[in-house]
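Colleague: mind looking at a prediction? Sequence and model below.
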Amino acid sequence: MKVIFDDQGVQDLLDDYQRIAGVRIAIFDLDYNEVYNSPKEHSTFCQRMRVNGIIDGGCKECDKKAFGRVKKSKSIYIYQCHMGLIEAVAPIIDEATIVGYIMVGQMLNKSNIEQQWNYVHTKSRFMGVNIKSLKPQFLKLKQLSDDEITAITKIMQACASYIWLKYLIKVERAPLSEKIRLFIEQNISKDITTNKLCSYLGVGKTSIYQCVKKNFGLSLMQYIRYERIQKAKKLLENTDLMIKEIADMVGYEDYNYFSKDFKKISSMSPREYRKGYNKTLPKSL
């Protein structure tokens, strides 16, 4: 699946939101990389905090967990980051599929500001970092009531829907046959079942069976075995791994079963295949 955003349209939307709400907003791709934002830079407090590798690592891990939660729930998530700041994430959805994420953050709630500062200061000291000089930057962070936080996150979620409704995003989807092939390729060493494939792709067994038969001329299990053997061939050609190791790497626990399938599909044993392939290599290699 390839996701293409209307760069100017999305950036204008984020700039308008930031101008009204006064908080930082950003869009992330499916790999959790920030691709659009307003303003471009993090708050001064966060910038200077994240110069420290320990704190920066904690921020990234915190964001990753939030994205993972939204990925499962497909709904908005409001939380406190590991340094006590308020953040919110919502999915950008196209035809029931998440194609990106939208986030607002670097906010404080309306509770006692000194208590919030003491929490952050104390936690940073436990992490071996002295941030005492950053208090002025901390105090400049926007404070919002719970109702205000809820309001701006709802509007953020509306922005996510607007991106789809106004065609600011285009999704180029791979055909089902390619999705099946990629799933098998990426899980070649694991136990691949029809139920797992159905759950991952969100389609029924009949659709998968018919697709594989139509595109590959095989049953699903035959096609999985075929792909395993093709991967094994590449490993036999390009590595010095033991054949039993290769069998494990392509999802066969039983070496004899692997050899039987290999010979059935390739008309020779794995050992014969490797020996024959090596004979055809140029002498310079």
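Modeller: Happy to help now that I have it.

Colleague: going by C-alpha atoms from here, please, whenever you check contacts or count neighbours.
Modeller: Noted.

Colleague: just the buried positions in whichever strand or helix holds Gly100, please.
Modeller: Element membership for Gly100 (DSSP states H and E) is strand 97-109. Of all the residues in strand 97-109, those buried under the rule 16 or more other C-alpha atoms under 10 Å are Ile98, Val99, Gly100, Tyr101, Ile102, Met103, Val104, Gly105, Gln106, Met107, Leu108, Asn109.

Colleague: show me the contacts for the third one.
Modeller: Neighbour list for Gly100: Ile27, Phe28, Asp29, Leu30, Pro91, Ile92, Ile93 [criterion: C-alpha atoms under 8 Å, 6 or more residues apart in numbering].

Colleague: from Lys60, how far off is the nearest residue to Cys59 once chain neighbours are set aside?
Modeller: Nearest non-adjacent residue to Cys59, counting by C-alpha to C-alpha, 6 or more residues apart in numbering: His82, 6.8 Å away. According to C-alpha to C-alpha, to the nearest Å, His82 and Lys60 sit 10 Å apart.

Colleague: again, but for Lys142
Modeller: 21 Å.

Colleague: tell me the SS of the spatially most central residue of the chain?
Modeller: Residue closest to the mean C-alpha point of the chain, counted by C-alpha atoms, centre = their mean, is Asp31 at 3.7 Å. The three-state assignment at Asp31 reads coil, by DSSP: H, G, I helix; E, B strand; the rest coil.

Colleague: same thing with the one 5 residues further on?
Modeller: The three-state label for Tyr36, taken from three-state DSSP, comes out as strand.

Colleague: try this one side by side with the last:
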Amino acid sequence: MVSVFNFEQLQSLLQDFHRISNIRITVFDHNLTELVSYPEQRAPLCQIVRGTEEGMLACAACDRNACAAASKQSGTYIYRCHAGLTEAVIPLYVGNALVGYLLFGHVFAYKSFEEGWDAIQQCCKNYPIDKEKLRKSIYGSPCVSDEYILSAAKILHATASYLVLERMATLKEDSSASKLNRYLNENYTHPLTAQDICAALDIGRTQLYKLSAQLYGCGITQQIKKLRMERAKQLLTDSPNMSIADIACACGYCDYNYFIAVFSQFVGQSPNAFRKKGR
């Protein structure tokens, strides 16, 4: 594990979230290992579905896909799980390093019991589950509106920010992951190659690529590009008198035209268009 979690503080925070939302919330590490949940017991429907091999595999795949989607958009991802319940997940970042995920789930987000039952039995039709047992597992579930889900997702986002701010999740200070993250943050505006980074941290290329995948969910070159593009967007917005050429140099690009091409591909518009849009 490249991160350290304060379980006592986390447990208290999750209880507070559940107290105001009545929704189960879970913390995963970056490998999708469940660390702590509140309440510990899953919803009856989830217990039944996960009691089958097919359902357990589908749950694991659903979690992986949702966390990957949340990481890709670097924000809260709301979705309906394979069994028909609504969930939301947000990645946890310490600096630029991905250390885990915060997820709420098992929400019966339907306008009526009948609508929910129709959807859930369709979702679970291929699992070896008794239909009446399945129906009883959701009977009496409170119907939750889309507006409620969106509000809960905003609170989830605030909870994730608070969790990191209060250092309930941190990188191991003496770990290679922490050293890599610090090195990139301090040097991404300079010309950097994998060889440079390996030499600076005294690690091999295989370890570097593995650390990058664990920390950032992408290759090392892509992470450097992300850091540079975020810096470029900040300078384009906050420094209106700074030329595009100077911004390119400040972000580690000596070739002005190459910077424009990379920025346009990454952001979806040219630096000039981005700057004008932000005015």
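Modeller: Nice, I can see it. None of these values were measured; they are calculated from a predicted model.

Colleague: who touches the helix or strand just after the strand holding Gly100 of structure 1?
Modeller: Using DSSP H and E, the helix or strand that follows strand 97-109 of structure 1 towards the C-terminus is helix 113-126. Contact with helix 113-126 of structure 1 is made by Met83, Gly84, Asn130, Ile131, Lys132, Lys135, Phe138, Leu139, as judged by C-alpha under 8 Å, 6+ apart.

Colleague: can you show me which of the contacts of Gly100 of structure 1 carry over to structure 2?
Modeller: Counting by both residues aligned by TM-score structural alignment, their matches' C-alpha atoms under 8 Å, the contacts of Gly100 of structure 1 that remain in contact in structure 2 are Ile27, Phe28, Asp29, Leu30, Pro91, Ile92, Ile93.

Colleague: what's the helix or strand for the last one?
Modeller: Right, the one you point to is Ile93 of structure 1. Following DSSP H and E, one finds Ile93 of structure 1 within strand 86-94.

Colleague: so how far is that strand from its chain's centroid?
Modeller: 14 Å (C-alpha atoms, centre = their mean, to the nearest Å).

Colleague: that older thread, farthest-apart pair in the buried residues of strand 97-109 of structure 1, please.
Modeller: Greatest spacing in those, by C-alpha to C-alpha: Val99 and Asn109 (30.0 Å).

Colleague: returning to that earlier point: helices - which of the contacts of helix 113-126 of structure 1 land there?
Modeller: Lys135, Phe138, Leu139 (DSSP state H).

Colleague: mind putting those into a markdown table with neighbour count and distance to Ile184 of structure 1?
Modeller: Output for those, formatted as a markdown table (neighbours: other C-alpha atoms under 10 Å; distance: C-alpha to C-alpha, whole Å):
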| residue | neighbour count | distance to Ile184 of structure 1 |
| --- | --- | --- |
| Lys135 | 15 | 52 |
| Phe138 | 21 | 49 |
| Leu139 | 15 | 52 |
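
Colleague: ok, so of these, who is nearest Ser38 of structure 1?
Modeller: Within these, the smallest distance to Ser38 of structure 1 is 19.2 Å, found for Phe138 (C-alpha to C-alpha).

Colleague: ok, Ile4 of structure 1 to Gly202 of structure 1 distance?
Modeller: Distance from Ile4 of structure 1 to Gly202 of structure 1, by C-alpha to C-alpha: 22 Å.

Colleague: can you give me the end-to-end span of stretch 20-38 of structure 1?
Modeller: Stretch 20-38 of structure 1: ends 12 Å apart by C-alpha to C-alpha.

Colleague: and if you look at stretch 68-83 of structure 1?
Modeller: 19 Å.

Colleague: repeat for stretch 211-223 of structure 2
Modeller: Note: stretch 211-223 of structure 2 ends 12 Å apart using C-alpha to C-alpha.

Colleague: which residue in structure 2 aligns with Ile25 of structure 1?
Modeller: Residue pairing (TM-score structural alignment): Ile25 of structure 1 is matched to Ile25 of structure 2.

Colleague: sec struct for that match, please.
Modeller: strand.

Colleague: related to what we said a few turns ago, so how far does the strand holding Ile93 of structure 1 sit from its counterpart in structure 2?
Modeller: Aligned to structure 2 and superposed, strand 86-94 of structure 1 gives a mean residue distance of 0.8 Å (mean C-alpha distance after the TM-score superposition for structure 1).

Colleague: by contact count, what packs against that strand?
Modeller: In this structure, strand 86-94 of structure 1 makes packing contacts with helix 53-73, strand 77-80, strand 97-109, helix 146-165, judged by 3 or more C-alpha pairs under 8 Å, 6 or more residues apart in numbering; DSSP states H and E.

Colleague: so which of the ones you listed gets nearest Lys264 of structure 1?
Modeller: strand 97-109 (39.4 Å).

Colleague: coming back round to it: dump the contacts of Gly100 of structure 1 to JSON lines, plus distance to Arg125 of structure 1 and neighbour count.
Modeller: Formatted as JSON lines, the contacts of Gly100 of structure 1 follow (distance: C-alpha to C-alpha, whole Å; neighbours: other C-alpha atoms under 10 Å):
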{"residue": "Ile27", "distance to Arg125 of structure 1": "32", "neighbour count": "24"}
{"residue": "Phe28", "distance to Arg125 of structure 1": "31", "neighbour count": "20"}
{"residue": "Asp29", "distance to Arg125 of structure 1": "33", "neighbour count": "16"}
{"residue": "Leu30", "distance to Arg125 of structure 1": "34", "neighbour count": "15"}
{"residue": "Pro91", "distance to Arg125 of structure 1": "34", "neighbour count": "26"}
{"residue": "Ile92", "distance to Arg125 of structure 1": "37", "neighbour count": "27"}
{"residue": "Ile93", "distance to Arg125 of structure 1": "40", "neighbour count": "17"}
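
Colleague: good, we can wrap up now.
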